[in-house]
Each structure stands twice: as structure tokens, then as C-alpha cells.
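Chemist: Here's a sequence, model it:
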Amino acid sequence: MDILLALALGLGLWQGLVILTDAPHFILPSPLRVAQAMWNSRVIIAENALVTASEVALGLLFGSLLGVATAIQLALSRTAERIMLPILVFTQAVPVFALAPVLTLWFGYGMGSKIVMAVLIIYFPVTSAFHDGLTRIDQGYRDLAQSMGAGKYQFLRQIQIPNALPSLGTGLKLAAVYAPIGAVIGEWVGASKGLGYLMLLANGRAKIDLMFASLIVLACLTVMLHISVGLLATRLSRYAGGGGALRPV
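Modeler: Sure, this is the predicted structure:
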């Protein structure tokens, strides 16, 4: 209901801006013109949306798995944490978007470079969030594990991971927002399919209504992905709070 209300408000503001500014349609098309373009070009939009959605989904999957594996390794090894964590932080000083031309050169103009771009842009948020959850363990849990003679891996499996699941959920929700950005940036740099490519193509041919239609579809995909990942994050939080972890006594 809130989403529908926000959508109606956004459309109203958009139409009001068109009326107040009296902007030509090739600068700011009305919602009706964009809706018509979306319907008339529904086949090509759907085909390119499927490509972008596949890139985002695969990038989110691989990036999340890589981030989870890295966070666990950092939590298990103090040496790895001291060496790798500063490196991970330092890599964030390099804009990932600047690597898009290089990734396109290395992985080609197909889906590969876009998937890698999405992986790189979500890898750090997932790793950082999950690692933070794994290391923020109350002393009571540590005392409980020590009194029960739990080893490093048992402590990780029974206490650290269950209690870090809410943090992982937070990282995944951020990743769901960032992954489409990485895929579209990659498509802007070099692609023959995808919503980013379609937006550039429409802009070059002065089909601004089609460009807006592609942008709206991309926004809808991002919102749907964020909602889906948000539901997963909620389930993870419930598991962590419903007995998935040992409780100190």
C-alpha cells in the first residue's frame, strides 16, 4: 500500500512538473507518453530487462557468496584479518566505476563484465557487514563457549554465524541496491543488450520517452529485488532471534 501511495505521489509530482515548466517532450516527457512508449516497445524492453536482471541476480549471488566466505575467513584468522581488512578498505578508495572500461576489455562486451562489475560493487558491503556481525559477540557467549569447551569452528557455527545473520541481512539489502548500479554502469561502457544499453540507444536516437521507460523498468527491478532480499533478511533475523544461536546463562 505504501509503495502504491509513493508511486501515485511520484507520478503526480512528475505530471505537475511537466505542466508547470511546459518543457518539450524531448526534454521531459509526460507520464502518459512514457507509458505509451513502454507499451509500444514492451517486447524490446522485456528482452533487455531480462538481460539486466540476469546480470544483477548472478552478480548478487556470486558477490554475496564471496563476501560471506571472506568474512568467515577474516573472523577465523587474526592474521588474515590484520592483513586483508586494511587492503579491503584501501580498495574502496578506487572508484569501482573507473574499472568498468578495464573489465570490459578483460571480460568482453557480454554478461561476464557486467556480472564482475556487480560482484565488485557489492563485495565490500556484504563482507564488511557480515564480518562486523561475526566479531561483535557479547563476552557472555565467549564465556559460555569456553566453559563448554567449544572449539574455534564450533564457536563459529553455533554462536558467531547465527548471531551475525541480521548483519548479513543488512549487507544483502545494501547489495540489492548496489548490484543494479554495477550492471548498468557496465552496460553503459560497452554492451549490446540490457537496460543500460537501451537507455543509451534511446538517448542517441532522441527517444527520450523510451529512455524514461527503460529507467522506470530498471527502478522497478531494483525495488522488487530490494523487497525480495528484505524478506530474506527478515527471515535471517527471525532465525537468529528464535533460538538459532546458543544463549549465555
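
Chemist: drop to CA atoms for contacts and neighbour counts, all remaining ones
Modeler: Fine.

Chemist: ok, S237 touching L165?
Modeler: Yes: with contacts counted by Cα atoms under 8 Å, S237 reaches L165, the gap being 6.1 Å.

Chemist: Which one of these two is surrounded by more residues?
Modeler: L165 (25 against 21; other Cα atoms under 10 Å).

Chemist: Could you find the closest non-adjacent residue to that one?
Modeler: Leaving aside its chain neighbours, L165 sits nearest to L236 (5.6 Å; criterion: Cα to Cα, 6 or more residues apart in numbering).

Chemist: Contact partners for the one you found?
Modeler: If you count contacts by Cα atoms under 8 Å, 6 or more residues apart in numbering, L236 has them with 165-166, 169.

Chemist: I figured Y123 hits T70, correct?
Modeler: No: using Cα under 8 Å, Y123 makes no contact with T70, being 9.3 Å away.

Chemist: Packing partners of the helix or strand where L20 lies?
Modeler: Using DSSP states H and E, L20 sits within helix 2-21. Packing contacts for helix 2-21, counted by 3 or more Cα pairs under 8 Å, 6 or more residues apart in numbering; DSSP states H and E, involve helix 31-40.

Chemist: here's the other one to compare against:
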Amino acid sequence: MPRLIRTARPFILLVGLLALWWLAALLIEALTGKGRFLLPTPDLVWAAFIENPTYFLKGFRVTLVEVVVGLMLGAWLGLCLTVVIAVSKIVRFWLLPLLVISQAIPVFALAPLLVQWLGWGLAPKIAMTTLILFFPVTMAFWSALRAVDRDLVDAGRVYGAERWQLLWRVYLPLALPGGLNGLKAAAAIAPIGAFIGELVGGQQVGGAYGLGYVILRELKINARTDTMMVAVVCMVILALGLYGLVSLIAARAASWSEIDLKSLEN
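Modeler: Got it, this is the predicted structure:
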């Protein structure tokens, strides 16, 4: 595929999505006469943002903090669980089923409990984001560890590497790109955890509501679909930005992993 098309792909997709949005809004308006309330056009959404940008930017900041901290904690917890699972057969035997069972619990049902336990501030939203993320991150790192080339592990043993040296110098560097690919997917869904937490515990943080509560408030209380759509677009931008950032880190980690193991491969 030509490099120019690959470079222009984000812009082409953005224009295409905006065009589809606009056409859908115009079609709903033509069919129902209530397009402004059911699906406002992009220009109306932009006008709603310009009307009070500080309101949405403050909400974006609150949700950004919740998502970034939750993503970091989820990644750290997932990596730690993967190491524990990798080094202990007994822990692996008992913990892996528990991790799967934990995903059968409806996350939305835990939100009120987290608010009761952690209060009405940032903590329950961060905890909700962490709970949503740690499982896919753990599974991604675990799958990447299991896919490490056995020849490289044997080569490490030939050079005298012991158990923990193999883990830190062979397994984890090789598994890092695969684990970060899982983190990319987690980054895309991270705002969902903050959104659920904000719906249940929509208390102001630092004088501002998170985007999740803004969506609920604008739709149910103020009955303004245009301002609600501003918050939705902000959530999408947040998810895409985090995905892009983690993708850059994953690409850099992949190149670092290959360079770090060149001496071992030789």
C-alpha cells in the first residue's frame, strides 16, 4: 500500500466518519423532524462546545486522570500477576481459574460497592478502570510469555543464566511487545471503566464532573443531546489518544526487545 495512503488514513477515516454522521443526522431530521434532539449534526455539537468549552475541558481532565491512573495500575497489576503465575505452578493452578471467574462478575454491579468502600472521589472510578483492565493485560502478558522462543531460553541457560535472570533478561524482554499489544486494547476500553464509575458516583472532583456524569446529566437532566454528544466525542478522543500513545510505546518496546537480545541470538 502506498505510503501516502497510510499516512493520510487517519484523516480519511475522520472525514468519512464525519460525513456518515452528518448524513445520518440529516436523514433522521428528514424522517422525524426531531434530528436536533435525536442526533444533532457535527456543527451543532461544535457550537455546543464553543458555548461553554471550560465545562467540557474540566470534565475531560477529570476523566483523563481517572483513566490514566487506572491504566497504569491495571498494567502494573497485570504484569505482577503474570510474573507470579509464571514462577509458581501452585499459584498458577489456583489463580488462573479465579481470574476467569472474576470476569463473570458484572462490573457495573461492583460500582455501588466501590463507592461505598472508597467514597465519592477519584478512587472508585480509578478502581473500576483498574478492574476492567487488569484481566486482558494479564492474559496478554501470559500468552506472550508462553510464546517465547525455547531456543533463546536454552541459549540463556547455556550462558549460565539462572531462573530469575532468565525471567528478567529473556522472558520479559521478549514478552513485552506482546503484552503491550494487550495493553493497547485495554487503553481503548479504559474510558468505559471511568464512565461506569462516574455514572454511579458522579460527585464533583476538583470542582468538575467527569465526562461520564456529564453525558448522563446533559441527557437526563438538561435534555440537551448536543452537549451530551460533545462529552461522547471527548470520550472517543480520549480513548483514541491513549491507544495511539500505547501503540507508540509498544512499537518502541518491540525494537528495544530485538536490540537487547541480539547478543544472545549470536
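
Chemist: TM-score for this pair?
Modeler: Scored against TM-score structural alignment, normalised by the length of the first structure, the superposed chains reach a TM-score of 0.95; 249 aligned residues with a Cα RMSD of 1.5 Å.

Chemist: What's P136 of the second structure aligned with over in the first structure?
Modeler: Taking TM-score structural alignment, the alignment pairs P136 of the second structure with P125 from the first structure.

Chemist: The helix or strand containing its match vs the second structure, average distance?
Modeler: Here P125 of the first structure sits within helix 111-135, counting by DSSP H and E. For helix 111-135 of the first structure, the mean distance to aligned residues of the second structure following superposition is 0.8 Å (mean Cα distance after the TM-score superposition for the first structure).

Chemist: Helix or strand next in line after that helix, which one?
Modeler: Next along the chain after helix 111-135 of the first structure, taking DSSP H and E as the criterion, comes helix 139-147.

Chemist: in that following helix, what counts as buried?
Modeler: Within helix 139-147 of the first structure, the residues that count as buried by 16 or more other Cα atoms under 10 Å are 141-142, 144-145.

Chemist: coming back round to it: which helix or which strand is home to the residue nearest to L165 of the first structure?
Modeler: Taking DSSP H and E as the definition, one finds L236 of the first structure inside helix 208-241.

Chemist: residue range for that helix in the second structure?
Modeler: Using TM-score structural alignment, the residues of the second structure aligned to helix 208-241 of the first structure are 225-258.

Chemist: distance from the centroid: which residue in the first structure tops it?
Modeler: Farthest-out residue of the first structure from its mean C-alpha position, per Cα atoms, centre = their mean: S147, at 40.3 Å.

Chemist: A191 is in contact with G110 of the first structure, correct?
Modeler: Yes: G110 of the first structure is in contact with A191 according to Cα under 8 Å; the separation is 6.4 Å.

Chemist: sorry, back to before: for the match of helix 208-241 of the first structure, the distance to its chain's centre please.
Modeler: For stretch 225-258 of the second structure, the distance from its own C-alpha centre to the chain's C-alpha centre is 8 Å (Cα atoms, centre = their mean, to the nearest Å).

Chemist: still on that earlier bit, report the spatially closest residue to the match of P136 of the second structure, excluding sequence-adjacent ones.
Modeler: In space, P125 of the first structure comes closest to G171 once its chain neighbours are excluded; the distance is 5.6 Å by Cα to Cα, 6+ apart.

Chemist: Quick one: residues contacting that neighbour.
Modeler: G171 of the first structure is in contact with 125-130, counting by Cα under 8 Å, 6+ apart.

Chemist: Quick check on Y123 and T70 of the first structure: which one has the bigger neighbour count.
Modeler: Taking neighbours as other Cα under 10 Å, Y123 of the first structure and T70 compare with Y123 leading, 27 against 23.

Chemist: what's the spacing between that one and Q154 of the first structure?
Modeler: Counting by Cα to Cα, to the nearest Å, the separation of Y123 of the first structure from Q154 of the first structure is 26 Å.

Chemist: Which residue, other than its chain neighbours, is closest to L26 of the second structure?
Modeler: Using Cα to Cα, 6+ apart, the closest residue to L26 of the second structure is G35 (7.0 Å).

Chemist: and what of K152 of the first structure?
Modeler: Nearest non-adjacent residue to K152 of the first structure (Cα to Cα, 6+ apart): L76, at 7.4 Å.
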